[in-house]
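Undergrad: Okay, structure incoming, though there's no sequence with it:
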């Protein structure tokens, strides 16, 4: 038995020369396809709060949130309501305040990133400096052994002038 095909109002099967379409899901009932809606009659709410839905209904009816409320999203709704209650001037001032806070946070984030970059750069420079000190120490030891500048330069990668300067420091 063939399943009905989606994409065509008559849901006909794919015939010769046509690409087969995906079968429809078993969503044949309206409640399977459309979202569920609830009608809330806030005026019939008795004010007794016993769960999260009651907290939301209380908020919608009274435009306030009690300190004991903990329903998800209710705090954000309260903040939005507080903004809507502001005068135009207060709202503009509040928006400038929020922008100022975001600017400060952005500045702090940038400073923190710069500090991390500097620390990483310092660490890399320290490693390079440490390696250079190690090479110089090897060159000094080879000078003590009596090797020539050309051999020490080949072994360490330092220039012959740098090796000569190390010889002069030793004397």
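TA: Thanks, I have the structure now. As the structure is a prediction and not an experimental result, all values here were calculated from the model.
Undergrad: When you work out contacts or count neighbours from here on, use the C-alpha atoms and nothing else.
TA: Will do.
Undergrad: tell me which element residue 108 falls in.
TA: Secondary structure from DSSP states H and E places residue 108 in helix 88-144.
Undergrad: Show me the residue sitting in the middle of this protein in space.
TA: residue 109 (12.7 Å; C-alpha atoms, centre = their mean).
Undergrad: And that residue, how far from residue 100?
TA: 14 Å (C-alpha to C-alpha, to the nearest Å).
Undergrad: since we're on residue 149, how many residues are nearby?
TA: 20 (other C-alpha atoms under 10 Å).
Undergrad: before we go on, here's another structure to hold up against the first:
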């Protein structure tokens, strides 16, 4: 616990800058006298459901509760799997059932248990199956990387083509506008010179 605290505080800083610490302890043996399977506290522990106080054995107490500065007050959560004997209904009870028996309901919606089930399946594989599964995942990731790279390249190529096309359209539009302005200017000059309007229209394509 002391090591955890030092990770969140710099040398010389005040204790009030330490982040709140929660110590979660899972026990598969009897650590003292109490009826609940879940206790919470700092230096004494109250049952979350039964509200009774857990009397921790002297031997275990020094292990569970570290001697820390009173300004820090880490909170402890004690999970007593041997005291859980219910049918799992709530998310907490489903977790307790998993911790005690290693079972997970197939229709569970409890956060984290779906991931835990996948981990159980993975580690229950034979070494050969696990290797094949890992290779499959690597192949899928490589394929996804290739597809992502191809999509990016396609996007960049399309963007470059679109810009080039717009540039060419801009050039063509500019040339057409320049040609029209030149024809108009020539038509005005021809008119000023007294050339017949029909002749001007025939030469420039502009109606005056």
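TA: In hand now; what should we look at? Fair warning: this is a prediction, and the values are worked out from it, not measured in the lab.
Undergrad: what's the TM-score here?
TA: Once superposed, chain against chain, the TM-score is 0.63 (TM-score structural alignment, normalised by the length of the first structure); 129 aligned residues with a C-alpha RMSD of 2.9 Å.
Undergrad: Show me what residue 173 of the second structure aligns to in the first structure.
TA: Here residue 173 of the second structure is matched to residue 134 in the first structure, going by TM-score structural alignment.
Undergrad: mind checking how far its match is from residue 84 of the first structure?
TA: Distance from residue 134 of the first structure to residue 84 of the first structure, counting by C-alpha to C-alpha: 68 Å.
Undergrad: What of residue 31 of the first structure?
TA: Applying C-alpha to C-alpha to residue 31 of the first structure and residue 84 of the first structure gives a distance of 36 Å.
Undergrad: got it, and residue 112 of the first structure?
TA: 35 Å.
Undergrad: can you check residue 93 of the first structure too?
TA: 13 Å.
Undergrad: All the strands of the second structure, in order from the start?
TA: All strands of the second structure, identified by DSSP state E, fall at 22-27, 32-33, 38-41, 45-47, 53-56, 75-80.
Undergrad: counterpart of the shortest one in the first structure, which residues?
TA: When you say that, I think you mean strand 32-33 of the second structure. Alignment of strand 32-33 of the second structure against the first structure: no match, by TM-score structural alignment.
Undergrad: who does that strand touch, helix- and strand-wise?
TA: Contacts defined by 3 or more C-alpha pairs under 8 Å, 6 or more residues apart in numbering; DSSP states H and E place strand 32-33 of the second structure against strand 53-56.
Undergrad: starting at the chain centroid, how far to the strand it packs on?
TA: Distance, stretch centre to chain centre, for strand 53-56 of the second structure: 40 Å (C-alpha atoms, centre = their mean, to the nearest Å).
Undergrad: That strand corresponds to what range in the first structure?
TA: Residue span in the first structure matched to strand 53-56 of the second structure, by TM-score structural alignment: none.
Undergrad: re earlier: would you list the strands of the second structure in a markdown table and tack on mean neighbour count?
TA: What follows is those, written out as a markdown table (neighbours: other C-alpha atoms under 10 Å):
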| stretch | mean neighbour count |
| --- | --- |
| strand 22-27 | 14 |
| strand 32-33 | 14 |
| strand 38-41 | 22 |
| strand 45-47 | 20 |
| strand 53-56 | 18 |
| strand 75-80 | 21 |
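Undergrad: quick one, which of the ones you listed is nearest to residue 143 of the second structure?
TA: strand 22-27 (40.4 Å; C-alpha to C-alpha).
Undergrad: Check what contacts the closest one and list those residues.
TA: Contacting residues not belonging to strand 22-27 of the second structure are listed as 74-82 [C-alpha atoms under 8 Å, 6 or more residues apart in numbering].
Undergrad: okay if I get those as CSV plus distance to residue 16 of the second structure?
TA: Shown next, in CSV, are the contacts of strand 22-27 of the second structure (distance: C-alpha to C-alpha, whole Å):
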residue, distance to residue 16 of the second structure
74, 12
75, 15
76, 19
77, 22
78, 25
79, 28
80, 31
81, 34
82, 37
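Undergrad: hang on, the earlier thing: so what does the residue nearest to the centre of the first structure match up with in the second structure?
TA: Using TM-score structural alignment, residue 109 of the first structure pairs with residue 148 in the second structure.
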